[in-house]
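**Student:** Please find the sequence and the predicted model below.
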Amino acid sequence: MTSLKYLRGYPASLQDQVAQMIAGDRLGDYLERRYPGRHEVQSDKALYGYAMALKQEHLRNAPAPDKVIYDNKLDVVHKALGLNTAISRVQGGKLKAKKEIRVASLFKDAAPEFLQMILVHELAHLKERDHSKAFYQLCEHMLPGYHQLEFDLRIYLTWREL
């Protein structure tokens, strides 16, 4: 049986259900039924615009990221689907911090709900740095059903690995 490494933190009953779907070769059908579409956000410019629209809708007072891009170097092996970084650079005589959000390139071909979930997660880090209770409450506020989407994303990653 396949290791369910993306689902390790979930109850055994859920892991068993996913394992049964894998054994019955039904995992892909489940994902296709729940998430049939693919998004149109293919360029870094479109991704930035999409992220800024989400930020403006939910986090008006949070600082805006300077850059939002797809990153080919991010992948699930490094346990990073998205990154939120602050890079300090010297410009003239001043030190400036640039905030960047990087999204793994595998989400170019994913369902729009998964891309939205990743961006909501990274944007929430603009207000809450740690994965605390307040962080996940903010994610749920920005995207109702966030926890179900995160679980389904983990199923998607398991399916991709098969």
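**Tutor:** Sure thing, it's come through. Numbers count the residues shown, from 1 in each chain.

**Student:** Only C-alpha atoms from now on, for both contacts and neighbour counts.
**Tutor:** Will do.

**Student:** mind checking which helix or strand Val90 is in?
**Tutor:** strand 82-91 (DSSP states H and E).

**Student:** Show me what secondary structure element comes after that strand.
**Tutor:** Under the assignment DSSP H and E, the closest C-terminal helix or strand after strand 82-91 is strand 94-104.

**Student:** Against which helices or strands is the next helix or strand after that following strand packed?
**Tutor:** Later in the chain than strand 94-104, the nearest helix or strand by DSSP H and E is helix 112-124. Helix 112-124 makes packing contacts with helix 44-58, strand 82-91, strand 94-104, helix 133-142, helix 146-161 when contacts are defined by 3 or more C-alpha pairs under 8 Å, 6 or more residues apart in numbering; DSSP states H and E.

**Student:** Turn these into CSV, including mean neighbour count and distance to Met21.
**Tutor:** Shown next, in CSV, are these (neighbours: other C-alpha atoms under 10 Å; distance: least, C-alpha to C-alpha, whole Å):
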stretch, mean neighbour count, distance to Met21
helix 44-58, 17, 33
strand 82-91, 14, 27
strand 94-104, 17, 26
helix 133-142, 17, 27
helix 146-161, 16, 10
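
**Student:** nearest to Asp71, of those?
**Tutor:** When the helices and strands packed on helix 112-124 are compared for distance to Asp71 using C-alpha to C-alpha, the nearest one is strand 94-104, at 5.1 Å.

**Student:** Residues touching that closest one, excluding its own?
**Tutor:** Strand 94-104 has contacts (C-alpha atoms under 8 Å, 6 or more residues apart in numbering) with 64-75, 80-90, 118-119, 122.

**Student:** at 6 Å instead, please
**Tutor:** Strand 94-104 has contacts (C-alpha atoms under 6 Å, 6 or more residues apart in numbering) with 65-71, 74-75, 81-89.

**Student:** now do stretch 122-138
**Tutor:** The contact list for stretch 122-138, computed with C-alpha under 6 Å, 6+ apart, reads Asn84.

**Student:** ok, and here's another one to check against it:
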Amino acid sequence: MLTLRYLAHYSTSLQAQIRQLIAEDRLGEYVQRRYPGRHQVQSDRALYDYAIGLKQQYLRSAPNLDKVLYDNRLDLTHRALGLHTAISRVQGGKLKAKKEIRVAALFKEAAPEFLNMIVVHELAHLREAEHNKAFYQLCEHMLPGYHQLEFDLRVYLTWRDLAA
């Protein structure tokens, strides 16, 4: 039986539906039909502007972002599609924390909905550090249908792995 590593925590009935699509060689068709477009956010500057726009819309009181960029070193082997970090540095007599978001470079070629989901996820970490109920409520507030998009992203990653 095919192991669905991105979908392991979902119900067996959902996994069976995905296995059926794989067996019928229709998984790619499913993903491409639901998410046919590709976004135009190709540069680090455009990604920064995109993230700042979402932050201003939903998280005005959250700490400022110092850097948002695509990272070629993030990949699925590290189980990271995006990272949020706070790098502390001493400047003069003060300790300054620089907030950064890094998005896996594979999202340069993804549907706009998937990029939006990853950026929303990482922005939510500015308020909630842990993946708890409040975190997912914030994600759902910023992006209605967040949970469905997360599932579909996992299906997309499964399809991507099978195609490779």
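**Tutor:** Yep, it's here. Since we're looking at a predicted model, the values are computed, not measured.

**Student:** Got a TM-score for the pair?
**Tutor:** The TM-score (TM-score structural alignment, normalised by the length of structure 1) is 0.98; 162 aligned residues with a C-alpha RMSD of 0.8 Å.

**Student:** returning to what we had before: columns distance to Leu7 of structure 1 on top of the helices and strands packed on helix 112-124 of structure 1, output as JSON lines?
**Tutor:** Below are these laid out as JSON lines (distance: least, C-alpha to C-alpha, whole Å):
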{"stretch": "helix 44-58", "distance to Leu7 of structure 1": "27"}
{"stretch": "strand 82-91", "distance to Leu7 of structure 1": "18"}
{"stretch": "strand 94-104", "distance to Leu7 of structure 1": "19"}
{"stretch": "helix 133-142", "distance to Leu7 of structure 1": "18"}
{"stretch": "helix 146-161", "distance to Leu7 of structure 1": "6"}
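
**Student:** Out of those, which gets nearest to Asp16 of structure 1?
**Tutor:** Closest to Asp16 of structure 1 of those is helix 146-161 (C-alpha to C-alpha; 12.4 Å).

**Student:** Distance of the most centrally placed residue in structure 2 relative to Gln91 of structure 2?
**Tutor:** For structure 2, the residue sitting closest to the mean C-alpha position, by C-alpha atoms, centre = their mean, is Ile118 at 2.1 Å. Ile118 of structure 2 sits 31 Å away from Gln91 of structure 2, going by C-alpha to C-alpha, to the nearest Å.

**Student:** And Glu100 of structure 2, by the same measure?
**Tutor:** Glu100 of structure 2 is 18 Å from Gln91 of structure 2, by C-alpha to C-alpha.

**Student:** now do Ile22 of structure 2
**Tutor:** Going from Ile22 of structure 2 to Gln91 of structure 2 by C-alpha to C-alpha gives 54 Å.

**Student:** For Lys5 of structure 1, which of the helices and strands packed on helix 112-124 of structure 1 is the nearest?
**Tutor:** Nearest of these to Lys5 of structure 1, taken as C-alpha to C-alpha: helix 146-161 at 7.9 Å.

**Student:** helices or strands up against that closest one?
**Tutor:** Contact partners of helix 146-161 of structure 1 among helices and strands, from 3 or more C-alpha pairs under 6 Å, 6 or more residues apart in numbering; DSSP states H and E: none.

**Student:** rerun at 10 Å
**Tutor:** If you count contacts as 3 or more C-alpha pairs under 10 Å, 6 or more residues apart in numbering; DSSP states H and E, helix 146-161 of structure 1 packs onto helix 12-23, helix 27-34, helix 112-124, helix 133-142.

**Student:** Next, the angle helix 146-161 makes with the first one.
**Tutor:** Just to be clear, that refers to helix 12-23 of structure 1. Here the directions of helix 12-23 of structure 1 and helix 146-161 differ by 40 degrees (axes from the mean of the first three to the mean of the last three C-alpha atoms, to 10 degrees).

**Student:** residues near Leu31 of structure 1, how many?
**Tutor:** Leu31 of structure 1: 16 surrounding residues under other C-alpha atoms under 10 Å.

**Student:** is it true that it touches Thr158?
**Tutor:** No: Leu31 of structure 1 lies out of contact with Thr158 (C-alpha atoms under 10 Å); the separation is 11.1 Å.

**Student:** what do these two both touch?
**Tutor:** Residues touching both Leu31 of structure 1 and Thr158 (C-alpha atoms under 10 Å, 6 or more residues apart in numbering) are Asp152.

**Student:** ok, Pro65 of structure 1 touching Leu83?
**Tutor:** No: when contacts are counted by C-alpha under 10 Å, Pro65 of structure 1 is not listed as touching Leu83 (11.8 Å).

**Student:** Sweet, I'm off.
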